[in-house]
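Asker: Predicted model, plus sequence, below.
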Amino acid sequence: MQFVHMADNHLGYRQYNLDERENDIYESFLECIDKIIEIRPDFVIHSGDLFESPQPPVNAIRCAMEGLLKLKEKNIPIYLIHGNHDIPKSQQKGKPFGLLKKILGNSLLTFGKNKSHVFNSEVFIGGIEYVSQNKIPKTYEDLEKINSDSKDYKKKILLFHQSVSPFIPQSFEMQITDFPDDFNYIAGGHIHQRALKPINDGNSVFSYAGSTDIMSVSEVNDYKKNGKGFYLGDLSGDFDINSIQKIDVECRTFLIDKKIKNENDYKKTVEELQSLQDEKKKPVLYCDIVENLFNSFNDEIADLTLYKRISRIDENLEESLIINESSIEEIFQEYIKNKEMDVNFVYGLYKKLLENDCDSLLYVNDYFKGNY
């Protein structure tokens, strides 16, 4: 019996406010779906943040429906929890999963009041949805009930969407010891880097599936090391970390941490960019360059990148940021996302304050009512 674990697609996210990057994220999700259909697992579990926003754009909803309907046509059910990006900030606004359920019916199973489902009378699947820090005590109560309800089952999976120590040593919301110790597979979302850890003397696996595309430049090095995509698990026999397999998708190339201090560095970087032109997608470039080479380099690579962010460096390697093909707003939003804060809320508040919007206080009040 096989299952797929996927998370953090963030459909609708527009990195650098570019159509191409929004489309990349849709394509990565649909590539995952196509690979899942090739594998034909018994079911799919999803650990949250299907969407970038609780009010996703039309294209994001269309992409989600296209992918999930393909699974339905192949009789592959999907078990899905809400991540922090999926949950509306106001009580009055509907959840996008409601629309998906109307279309997909019983092939999409969520975890609202009902904290568990059973697949094929054999596999117990529990789910705890994302909550803010001050609501974690309620999550502990839910975990106790899930643990109690699962006692009669030998095959058990638990979905969650939180930051957990030791994977996030700072700013974590829960600890790995907070979770039941007799579940076969604990399936996490929220952290975009892949992670697998054997627990319970090696009889269980604690996992983060990671995001399905590069959502931040901070994820590039991990992508090169561990890839992006989803996990394939096999519950047929004795279950341990060797029962999990990585299935990868290909993301756009990011070139980061490039230092151009002389003509030789300049030539090598340009040649590397030129060599990537045979790929379907132009690369993203982050680099530092000495002042005297900046203008010629900027002109020469203009058509070789989708997006570039270049910093000038002086002869003493003291850096000063040059905002190139970027706006202050884009850099600000990327900074917020890197800090794992709510981009929509923080940036929305920033815009309201800039405009002296008299509804700023109401905006904050609605947000905290919905989340705290």
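Answerer: Thanks, I have it. Being a predicted model, the structure only gives us computed values, none of them experimental.

Asker: C-alpha only now, for contacts and for neighbours.
Answerer: OK.

Asker: and the residue nearest to Asp314 when sequence neighbours are not counted, how many neighbours does it have?
Answerer: Distances taken as CA to CA, 6 or more residues apart in numbering place Val290 nearest to Asp314, at 5.6 Å, with adjacent residues excluded. Other residues near Val290 come to 21 when the count uses other CA atoms under 10 Å.

Asker: So Val290 versus Glu272, what's the distance?
Answerer: The span separating Val290 from Glu272 equals 19 Å under the rule CA to CA, to the nearest Å.

Asker: And Thr177, by the same measure?
Answerer: Spatial separation of Thr177 from Glu272 under the definition CA to CA is 46 Å.

Asker: Please apply the same query to Asp8.
Answerer: As for Asp8, its distance to Glu272 is 31 Å (criterion: CA to CA).

Asker: Have a look at the two and say which one is more surrounded.
Answerer: Looking at Asp8 and Glu272 with other CA under 10 Å, you find the greater number of neighbours at Asp8, namely 28 against 12.

Asker: Got another one to weigh against that:
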Amino acid sequence: MLISHISDIHLGYAQFNLQEREEDLYEVFDEAIDKSINEHVRAVILAGDIFHNPKPNGAAIIRLARQLKKLKEKSIPVLFILGEHDISRSNDVPLPYLFHNLGLARRLKPDTPLQVDNTLFYGFNKERRSNIDGGLLGPFKKLELILKSDVEKYSIENRNPKKILVLHQGLSDFNKFAGEIQSSDLPKGFDYYAMGHYHDHIEKSFPYLNGGIVAYPGSIDLGHNEIISNVEKGFIIADTSGESNNININWIRLDRRRPQLEYYIDYSNLQTNIDTILEETKRFDKMPVVNLNINGSEIDQRILTKSLATLENSVLYYNWNIRDEKSMDTTGYSFDSVKTFELEKELSILIKKSLSKDHLVELSLDLMNMINESDSSTEPKYNESFNKYRKNEIIDHLWKAYENNKLIYDSKQLDEEKGGAIKRYDKKTNIE
């Protein structure tokens, strides 16, 4: 019998707050269900974090309902547990239970199995660290005793059933920081431990589990705690048809995902590298998400943002990490480029109204950029001796303009804009 094992779906999550990324999740979830149906699975496991939020938006609810209905029409039962993202801290009834009550999915329990053909399914909802002992470790011991009697009770034609336990917990064996329990804590006697919580694909057998396989299929797409990277995502189809307690695992890659690409480029060849990236984006059906790691020295932010802005029409989203050999590292993302140019354009208009002369406008913008780029650390982000002179020159020009009343708006214009409330500032205190 074939079983589809899907976890960490996070329906409703919009990476970078982009609607396109929310739609991407729905599309790859649809793909996972379609591939499961095409492989003629007999059951689908959803191992927690079905939704990204315990109170998901309407689109997420509808898309899940659509796929559950499709599976029900194919007589494929859907068995689920809850992850932390499905559980509200206000003790509301979890939304996935609605689909259990409607008969579109089945909630798994820790002490009463659901049987599909010759396989028994048990499951625990997510338990937080504060309740591990009472919520998991104690019940695990009881489950080992229950399992022995259930094997005899549910056997078919004197064949012992396969046993599957579904959990949404992190094992410290794979991540000592995110882990909540050890593999040695797991109840013995199961052939397959269908896990959720970790977003990476992991499979491992432990001798003390008597050959049982512990498997995380990983998330179906990059999530809220994952960096942009060219990593594959998918789900598992487990085959329980073998005569022994062996379970054959087949990890299925999801192909409809939006490309997420990572590049390491040198600032000295910035535009050449950008042109190469632009050329590579043409081979994808969807505009990719891009992460740029830029290495160099004396990086000019204006030149950088101007070059990166050429990516706007070829990628959905990009961010960059600057490794400047002579200054502090900085980061940014695609919207910064657009905002920078729009802001500078507006500032140029406003400052020109005040200063009247183009060269003073340029000097003012330079000063503002220096102020914005300054850092509280002992190492400045610009050449100290040169820019100290440059900054003093700018301030000198601005002060002379101020002395000549160039910084005060024309009273008639202010009267129109402020309803007659003309504001004048003390040149020393800037107090009205």
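Answerer: Yep, that arrived. Since the structure is predicted, the reported quantities are computational estimates derived from the model, not experimental observations.

Asker: what's the neighbour count on Leu363 of the second structure?
Answerer: Applying other CA under 10 Å, I find that Leu363 of the second structure has 18 neighbouring residues.

Asker: no, scratch that, I was asking about Ile227 of the second structure
Answerer: Other residues within reach of Ile227 of the second structure by the criterion other CA under 10 Å amount to 11.

Asker: and if you look at Lys163 of the second structure?
Answerer: Burial measure for Lys163 of the second structure: 23 neighbouring residues, criterion other CA under 10 Å.

Asker: what residue of the second structure matches up with Ala302 of the first structure?
Answerer: Using TM-score structural alignment, the partner of Ala302 of the first structure in the second structure is Glu312.

Asker: Leaving out sequence neighbours, find the closest residue to its match.
Answerer: Distance criterion CA to CA, 6+ apart; nearest residue to Glu312 of the second structure, sequence neighbours excluded, is Ser334 at 7.4 Å.

Asker: Distance-wise, check the one you found relative to Lys400 of the second structure.
Answerer: The gap separating Ser334 of the second structure from Lys400 of the second structure is 38 Å, by CA to CA.

Asker: cool, and Pro94 of the second structure?
Answerer: From Pro94 of the second structure over to Lys400 of the second structure (counting by CA to CA), the distance is 67 Å.

Asker: Would you indicate which residues of stretch 278-294 of the second structure are buried?
Answerer: Within stretch 278-294 of the second structure, the residues that qualify as buried by neighbour count (16 or more other CA atoms under 10 Å) are 278, 281, 287-294.

Asker: nope, stretch 53-66 of the first structure is what I was after
Answerer: Buried positions in stretch 53-66 of the first structure, judged by neighbour count with 16+ other CA under 10 Å: 53-56, 60-61, 63-65.

Asker: against the second structure, where does it fall?
Answerer: Using TM-score structural alignment, stretch 53-66 of the first structure corresponds to residues 53-66 of the second structure.

Asker: Quick one: map Ile214 of the first structure onto the second structure.
Answerer: Under the alignment (TM-score structural alignment), Ile214 of the first structure maps onto Leu222 of the second structure.

Asker: scratch that, Glu279 of the first structure is what I was asking about
Answerer: Taking TM-score structural alignment for the superposition, Glu279 of the first structure sits opposite Phe284 in the second structure.

Asker: which residues sit in contact with the residue lying closest to that match once chain neighbours are set aside?
Answerer: Sequence neighbours aside, Pro259 is the residue nearest to Phe284 of the second structure in space, at 7.6 Å (criterion: CA to CA, 6+ apart). By CA atoms under 8 Å, 6 or more residues apart in numbering, the residues touching Pro259 of the second structure are 230, 284, 286-289.

Asker: thinking again about what came up before, got the contact list for the match of Ile214 of the first structure?
Answerer: With contacts taken as CA under 8 Å, 6+ apart, Leu222 of the second structure has the following neighbours: 199, 228, 233.

Asker: Kindly provide the distance from it to Leu167 of the second structure.
Answerer: 21 Å.

Asker: cool, Leu311 of the second structure as well?
Answerer: From Leu311 of the second structure over to Leu167 of the second structure (counting by CA to CA), the distance is 42 Å.

Asker: what does Trp320 of the second structure give?
Answerer: Trp320 of the second structure sits 37 Å away from Leu167 of the second structure when distances are taken as CA to CA.

Asker: neighbour-wise, which of the two wins?
Answerer: Neighbour count, other CA under 10 Å: between Trp320 of the second structure and Leu167, Leu167 has more, with 26 against 19.

Asker: give me every residue that touches the more buried one.
Answerer: Applying CA under 8 Å, 6+ apart, the residues near Leu167 of the second structure are 47-48, 81, 123-126, 193-196.

Asker: Which among those count as buried?
Answerer: Applying a neighbour-count criterion of 16+ other CA under 10 Å, the buried members of the contacts of Leu167 of the second structure are 47-48, 81, 123-126, 193-196.

Asker: what kind of secondary structure is Gln55 of the first structure in?
Answerer: What DSSP: H, G, I helix; E, B strand; the rest coil gives for Gln55 of the first structure is coil.

Asker: residues contacting it?
Answerer: Shown in contact with Gln55 of the first structure (CA under 8 Å, 6+ apart): 88, 95-96.

Asker: burial of Lys89 of the first structure, as a residue count?
Answerer: 25.

Asker: Was I right to think it contacts Val364?
Answerer: No. Under the criterion of CA atoms under 8 Å, Lys89 of the first structure lies out of contact with Val364, with a separation of 9.7 Å.

Asker: Please enumerate the shared neighbours of these two.
Answerer: Taking CA under 8 Å, 6+ apart as the contact rule, Lys89 of the first structure and Val364 have no neighbour in common.

Asker: The match of Glu279 of the first structure should be in a strand, yeah?
Answerer: No. Secondary structure assignment places Phe284 of the second structure outside any strand; it is coil (three-state DSSP).

Asker: In three-state terms, label Asp213 of the first structure for me.
Answerer: Going by three-state DSSP, the secondary structure assigned to Asp213 of the first structure is coil.

Asker: ok, it - contacts?
Answerer: By CA under 8 Å, 6+ apart, Asp213 of the first structure lies in contact with 9, 24-25, 28, 228-229, 251.
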